[in-house]
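Asks: the following block contains a protein sequence and its predicted model.
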Amino acid sequence: MTSITLHPGDNRASLRRLIARGVRVHSVVTDPPYGLVSIQKRFGKEGAAPARREKNDGSFARLSGGFMGRKWDGTGIERDPEFWKLIYDILLPGGYVFAFSGSRTGHWQACAMEMAGFVMHPMHGWCFGSGFPKASNAERAIDAHRCVRPGRHYESALPRDPRPDDHVCDSCEEGDYWEGWGYGTQTQKPALEPIYLGQKPFSEKNGAANLLKHGVGAMNIDGCRVNGRNGRHPSNLILDGSPDVVALFPYTKSGSPGVMRKGVNDGACYGAESRAAGTQMTGFGDEGSAARFFHQFPLTDEDYAHAIAAGVIGEDRGAPLIYHGKAGKLDRAGGAHPTVKPIALMQNLIRHITPPGGIVLDPFAGSGTTAEAARREGFDCILMEAETEYVEFLERRFPEINEHNQKMLLSDEQLGDYSFTVCSISKRKGLNSYLSDLIGENVDLSDLM
């Protein structure tokens, strides 16, 4: 029977505590914050006055509230090499981490992971058809900027547009030059979300020795083949299965399985001539959209049901938005997280990098999709979550969590040296309830500031 444990509060404190106790995990599958704020919003414009706020020394001219004003998206933890070093330390040698990121900001995360010591494998991409652009119309912007006459400065296709009638002036003619142009960081239709794959290096002289010692370091290929164990080799492109995405791929035919003849390339590529005669060549003898070469994981009603219950999205779910970089129907419904990840997708990622009997870690648990996926795959899962609303939802979604975690009542607060002493047990949730099992231990809160 699998287990799910939850560590509320700052995941860095939880990671340090577990590492000090010798806890190690076999894989990490997580969806960190994407840091979707501009450089100016994050650091301030040149010459801006420092923002003197609590826990801020003025080093940032402005503090960001994060995407949609959410503080969890503006902390910068996903681009902090020190955070990824903690992930590195809790992984067994050879262990892998799958970490989602934003298509606009993911390079920061990838660099931080590499700086922490991870060997970076080719980026995986989740391709979806439900995203939409949010560009500024260049023609209309110029008209509004240059023309002093109020109203609509363009020819509208909307017959019932409530704004004043169209008009034409010299400024409008300047805008006409830029008809069909747009600008902004969300100008193009979002269709790809990166999933970075990092690996902690082997501690032994080769992969075989590392596998024998630590039981981790290889990928489950046969268990993750497209369309089953005898299907195609898994790739680093993953589709949502939507008609829009499938339509992007051409119609192709695949060759039938054959045997390599010496010195002859029977349609295979990359080094076929060098293979020994008699080698069995791969082939499926099928035809159709080339999308069949890749895994497809559409969002299901169950995925939406859990997201709605967690408050991630509203009842009016609209299209299954995946991209973080805009506010769409889901976002306007008041949800805290603008994304929904299919459980089947998370199952595939977990199965791909976690050995039998392994432990999966998700330091950004959110609504618990990783935990549910791990449970279905037969793996134990360790969750960490800082947001109270999600902690409470996780406890409702996975009742067994309370069997592994005790709620602490903190006293003897020593603010002078930033330490607390945990001295008693209670079911009450306090400010530092994430220090769930540190009875009698002093905790240095400077690590959390």
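Replies: Perfect, I can see it now.

Asks: from now on I want contacts and neighbour counts done on CA atoms only, so please keep to that.
Replies: Noted.

Asks: residue 241 - nearest residue in space that isn't next to it in sequence?
Replies: The shortest distance from residue 241 to any non-neighbouring residue, by C-alpha to C-alpha, 6 or more residues apart in numbering, is to residue 296 (4.8 Å).

Asks: so who does that neighbour touch?
Replies: By C-alpha atoms under 8 Å, 6 or more residues apart in numbering, the contact list for residue 296 reads 238, 239, 240, 241.

Asks: ok, second structure coming up, stack it against the first:
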Amino acid sequence: MDVSKAIDKAAGAEREVVGQYVRRGDKKPYPVNSSSEIEFNNPTSKGNITTPATSEAQRWDGWGTQIKPAIEPIILARKPLDGTVAANVLAHGVGGLNIDACRVGTDDDTSRPPGRDGGNATWDLSSRSEPSVSHTAGRFPANVLLDEHAAKEMDEQSGVQKSGGIHKGGGATSSWFTFNKSDVDYAHYPDSGGASRFFPVFKYQAKAPKRERPVIEREDGTKIQHVTVKPLALMEWLVSLIVPPGGVVLDPFAGSGTTLQAARNKNFHAIGIEQDADYIKLIEKRMKPAVTQGLPLWR
């Protein structure tokens, strides 16, 4: 909210009009005499550019009541457990996180000896034989997701780093494992790169692309569309993290149906709840291909 406009309105003052702008769709408005006016041959709205009319409004010109919502936190909550996580999984089939389905992809060898990483390996100290290590593709997913620009900035700040490892005949050089036998015959070499390699990285999008934002035109020419559509790839990652095989996704605020589509794409069933009749039309348009492709349906 523009504080100076609110002050003038409260004072009953008429703001001075110093120009006009035109706007089409969700594009930024430009002054009528701007070189960008050609972008608005068919404007859907016009408005006045004004300046403060009162001294109080002039004092607070340029002030507002909120800043741009440039980050969207993801809240992962879980109902209090009756016992342990294992007991809850056995009783209800939910409660765990599908780590392997959401690992951070890498071409490096991310195998680890037993210990903090929870890998399955055994050491025979008498024969000094190599351990049997389970190899899982990708790094453990983090609770922070990056876009490509944030990842680049992180790498510029961190520089190239090397992870510790067990070297053939060289003993332990790692912070996650300590082994004092310097002549262990086990080859595991550290990887290197920027710090962003430890985080899931998604394509930067100011908003979801058009192909993921269904639009319906009414008979009067006005359009139905949702204002906060989430990127599909992000929602696919989230449903993969928490939904067990054959599970059902419940979205109590379905909006345009992004979460429902993500569930369908990952072969989950989904139940969506939405009170806005217009948004239900958007969901139906988005989910219609499921009928012809034989994919899991939503309801």
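Replies: Received the coordinates, thanks. Owing to the predicted nature of the structure, the values given are computational and were not obtained by experimental measurement.

Asks: how much space between the residue mapped onto the residue nearest to residue 241 of the first structure from the second structure and residue 18 of the second structure?
Replies: Aligning on TM-score structural alignment places residue 296 of the first structure opposite residue 202 in the second structure. Going from residue 202 of the second structure to residue 18 of the second structure by C-alpha to C-alpha, to the nearest Å gives 43 Å.

Asks: residue 223 of the first structure corresponds to which position in the second structure?
Replies: Counting by TM-score structural alignment, the partner of residue 223 of the first structure is residue 101.

Asks: can you classify its match as helix, strand or coil?
Replies: Recorded secondary structure, residue 101 of the second structure: helix (DSSP: H, G, I helix; E, B strand; the rest coil).

Asks: pretty sure it contacts residue 243?
Replies: No - using C-alpha atoms under 8 Å, residue 101 of the second structure makes no contact with residue 243, being 10.4 Å away.

Asks: neighbour count winner among these two?
Replies: The residue with more neighbours, out of residue 101 of the second structure and residue 243, is residue 243; 20 against 14, by other C-alpha atoms under 10 Å.

Asks: from residue 161 of the second structure, how far out is that one?
Replies: 34 Å.

Asks: likewise residue 61 of the second structure?
Replies: From residue 61 of the second structure to residue 161 of the second structure the distance is 48 Å (C-alpha to C-alpha).

Asks: between these two, which has more neighbouring residues?
Replies: Remark: of residue 61 of the second structure and residue 161, residue 61 carries more neighbours, 16 against 13, as counted by other C-alpha under 10 Å.

Asks: doesn't that one belong to a strand?
Replies: No - secondary structure of residue 61 of the second structure (three-state DSSP): coil, not part of a strand.

Asks: next, count neighbours for the closest residue to it other than its chain neighbours.
Replies: Excluding the flanking residues, the one nearest residue 61 of the second structure by C-alpha to C-alpha, 6+ apart is residue 4, at 5.1 Å. For residue 4 of the second structure, the neighbour count with other C-alpha under 10 Å is 24.

Asks: same thing with residue 239 of the second structure?
Replies: Quick note: residue 239 of the second structure (other C-alpha under 10 Å) scores 22 neighbours.

Asks: and the gap between the residue mapped onto it from the first structure and residue 342 of the first structure?
Replies: Using TM-score structural alignment, the equivalent of residue 239 of the second structure in the first structure is residue 350. Here the criterion is C-alpha to C-alpha. By it, residue 350 of the first structure lies 13 Å from residue 342 of the first structure.

Asks: ok, residue 354 of the first structure next?
Replies: Look at residue 354 of the first structure and residue 342 of the first structure: by C-alpha to C-alpha, they are 18 Å apart.
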